[in-house]
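A.B. asks: build me a model from this:
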Amino acid sequence: FFRLERFAMPIPKQHPCLRIWGKCASKNCAFANAPYDLCIHFAKGQCSFGDHCQQLHDSTYSWKEKPTACKFYMQGMCTKGLKCTFSHSEPKGKDTGPATLEPKLATQKQVACKFYLQGLCTKGLQCKFAHPDPDAKDVIRPAASQERAAKRMRLEELQHTAKAMSSGSFQKERLQADPVEAFIAAFSIADTGVVLSKPQQLREKLKNMRQLALEGNISFVVDFDHTISQYTCVETKGRGPTTHSIMEGSYTEDVRHKAKELQLKYYPKEIDPALSMDEKIYWMERWLREAHQLTIDAGITLQQLREAVVASGLVLRSQFEDFLHFAQQRKFSLLVFSAGIADIIEEIFKSRLTTAAHPEIFANKLKFDANGKVVGFHEPVHHVFNKRLSSYCQLNLNLENDAASRTQAADKQEWVIDTEGSVGLAQLETTEDKGVICIGDSLGDAEVVDVEVAECIRIGYLNTAVDERLGAFKEKFDIVLTGDRGFGPVLDLCYAACEFS
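C.D. replies: Okay, here's the model as predicted:
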């Protein structure tokens, strides 16, 4: 995470204080000649990460106390921590005796630990402050100076936690700090390709999500094309395939050329920040209907579509299946809501996933005749700017109220593919008590959750034109992922919002 190369300056070989704080306030620092990547917490005997720590653990460099005692530390009020040039223990050779030492400890231990009262303290018996019953009437609350000292120590601990995290997903056993704060710290101070649009607002949303997760009220709504699927094509290094372009792989050369012309004509309108939403909806409607007519005219079959999926080279984003397992294991509902082709998404899951349980799919559904030939599409058509969760919820509500079975209703309006063993979302006909995590790659995907929910976190994959579109994405999404990132940061958020030890 922490690379000084981006500041165009050489990495020092010594002095870990420069790595942590950027400078050292002490002229006679005990770590001046220590390796640059030395773990100062280990040198103090306080590192809680063990073998998982990303910094150097070298017993040669142990904490050497300074000769003069810190008078502020003696009062429990020092705010300098490791940078303090005075000793944080009794000076050697000085007989403090019970009368001298006991008053300091008694005063410190009588003051309540602010983080313990919030359920966040990780120090246990080593904490310098008292851990009383929060409801006790005689609890001495921290003074303002002591609160500042505790806040500084807390920040240093969170930064150390963030530095020890790998670039992949959270590992539960390594999270010694509050997971919400660790997540915010990790992606606020590191150049990770992850942009937190409004960290304070996200912090509150994550805390709300944790409460909803305790009740099992978490649902995921995820786009497919260039969200679950990778944007960059592995072979050409250009724009990767979509479900529509895979279907076009079954076309003749003439029809494929026409489809390419449609893509070149309409895709720029999809991402044009100067167009209003009404204008975008108009152009997307035209694009889909013209593309669908090409498919019907091409006379392709289901078998041809399956062969096109195999030959497409489409790749799912890294760690998507880990994300799928996360939802399955915790019985959280997961819906793939796409403007793509439902039948092709189903074939991709069958060929790319190792698990038998696939997500439920709500997307454009093909009509086939008795010979497996495409003869049309079921209405209404879905594109990036009109797909809304309210339409799905209403369909589920209608099915719940209908005496006919779900299968019979699907014969009339085959929008939903509920594969065998799928992670269903049927409980979303009511959403007021749900926490929804919505993931997509277009500004339209940020508008998918148009129903009342208890909480919603929106994650956006910004795949192209990052400099031009980042501002608009930050307005719509709580978290923006750039650089064709996998589902690692999404898993990090899931652990922060939904995981409990």
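
A.B. asks: could you use CA atoms for every contact and neighbour count after this?
C.D. replies: Will do.

A.B. asks: doesn't residue 220 belong to a helix?
C.D. replies: No: checked against DSSP: H, G, I helix; E, B strand; the rest coil, residue 220 lies outside a helix; its state is strand.

A.B. asks: contact partners for it?
C.D. replies: 332, 333, 334, 335, 436, 437, 438, 439 (Cα atoms under 8 Å, 6 or more residues apart in numbering).

A.B. asks: now the other sequence, so there's something to compare against:
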Amino acid sequence: MQTRAHSNVKQLQTMFSRIRSAAEDETYQATVKKLRQKYYPIELDPHIPVKDKIKHMEDWWNLSEKAISGLMVTQQDIDDVCLECKPSLRNGCKEFFRDLNDSNVPALVFSAGCGDIVAAVLKHAGVYLPNVKVISNFLKFNEDGTIMGFKDKIIHVFNKNEYAVKNTDFYGEVADRENAIVLGDSLGDAAMTQGMEHCQNALKIGFLYEQIEDSLPQYLDTFDIVLVDDQTMDVPRAIFDYIRDAAR
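C.D. replies: So this is what the prediction gives:
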């Protein structure tokens, strides 16, 4: 949830598709377009219960994994796409991440996208700092650089919780921390601290951009704070500053 929603939304959604081997594969392009047209409206539909959406999201991600398997991708290909698309971070994001690092506050970037691209975006922006961890769908390659799928179980928008965090280094690093601020733009993001027994207090901030009128009631029921069409880190920044200053 560190990227802006408008200026680069199309690039962010299609960055993997613009990697050279993917861009040149017409079958891949047709497949992912068809999958998105089918499943993305289901993800956003406020009238479909989350429990009913989960199976659809699992199908979408499993079929997407099959679609990318067999493509050849290098780290240079990923870096080139990041430079070409130039995804912009939210206003104030860089300073926020750096101050979190200076204050020794762990920051988890939990993404249902391609972890290799997420990590590259953070590196190019200069915010992949020692306190930042990425949990996402990282690619698995064979010896010649061909994608074999994802390394671990697939993370989709509705299972970003203890399912993916529990047996990671990050879980151990935050085991003595009772408080968390959760930022997300999907209803599933509100569950990111679910199953983390040590977390006693979670302030959940939701960013809402699409189908605002229909989705707002659910967001208000799910998040503690809902920010409509907000492209900044101003609110979480203000909360962090208040906590940091009070602790001095």
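
A.B. asks: now the TM-score, please.
C.D. replies: Overlay of the two chains. TM-score (TM-score structural alignment, normalised by the length of the second structure): 0.88; 241 aligned residues with a Cα RMSD of 2.1 Å.

A.B. asks: which one of the contacts of residue 220 of the first structure sits closest to residue 308 of the first structure?
C.D. replies: Closest approach to residue 308 of the first structure among these (Cα to Cα): residue 335, at 24.3 Å.

A.B. asks: what does that closest one align to in the second structure?
C.D. replies: Counting by TM-score structural alignment, residue 335 of the first structure lines up with residue 108 in the second structure.

A.B. asks: which residue is nearest the middle of the second structure?
C.D. replies: For the second structure, the residue sitting closest to the mean C-alpha position, by Cα atoms, centre = their mean, is residue 111 at 2.6 Å.

A.B. asks: I'd say that residue and residue 136 touch.
C.D. replies: Yes: using Cα atoms under 8 Å, residue 111 of the second structure makes contact with residue 136 at a distance of 4.9 Å.

A.B. asks: so which strand or helix has residue 180 of the second structure?
C.D. replies: strand 179-184 (DSSP states H and E).

A.B. asks: where does that strand end up in the first structure?
C.D. replies: Counting by TM-score structural alignment, strand 179-184 of the second structure falls onto residues 435-440 of the first structure.

A.B. asks: quick revisit: against which helices or strands is the strand holding residue 180 of the second structure packed?
C.D. replies: strand 201-208 (3 or more Cα pairs under 8 Å, 6 or more residues apart in numbering; DSSP states H and E).

A.B. asks: list the contacts of the helix or strand just after the strand it packs on.
C.D. replies: Scanning forward in sequence from strand 201-208 of the second structure by DSSP H and E, the next helix or strand is helix 212-222. Under the contact criterion Cα under 8 Å, 6+ apart, helix 212-222 of the second structure has outside partners 46, 187, 190, 206, 208, 226, 228.

A.B. asks: among these, which ones are buried?
C.D. replies: 46, 187, 190, 206, 208, 226 (16 or more other Cα atoms under 10 Å).

A.B. asks: what about the closest residue to residue 28 of the second structure other than its chain neighbours, helix or strand, and which?
C.D. replies: Leaving aside its chain neighbours, residue 28 of the second structure sits nearest to residue 67 (5.9 Å; criterion: Cα to Cα, 6 or more residues apart in numbering). Assigned by DSSP H and E, residue 67 of the second structure falls within helix 50-68.

A.B. asks: Provide the aligned range in the first structure for that helix.
C.D. replies: Against the first structure, helix 50-68 of the second structure falls on residues 277-295 (TM-score structural alignment).

A.B. asks: cool, stretch 204-219 of the second structure as well?
C.D. replies: Aligned by TM-score structural alignment, stretch 204-219 of the second structure falls on residues 458-473 of the first structure.

A.B. asks: could I get the full set of helices for the second structure?
C.D. replies: With DSSP state H, the ranges of helices along the second structure come out as 9-14, 20-23, 26-44, 50-68, 75-85, 93-102, 115-125, 162-165, 169-173, 212-222, 234-247.
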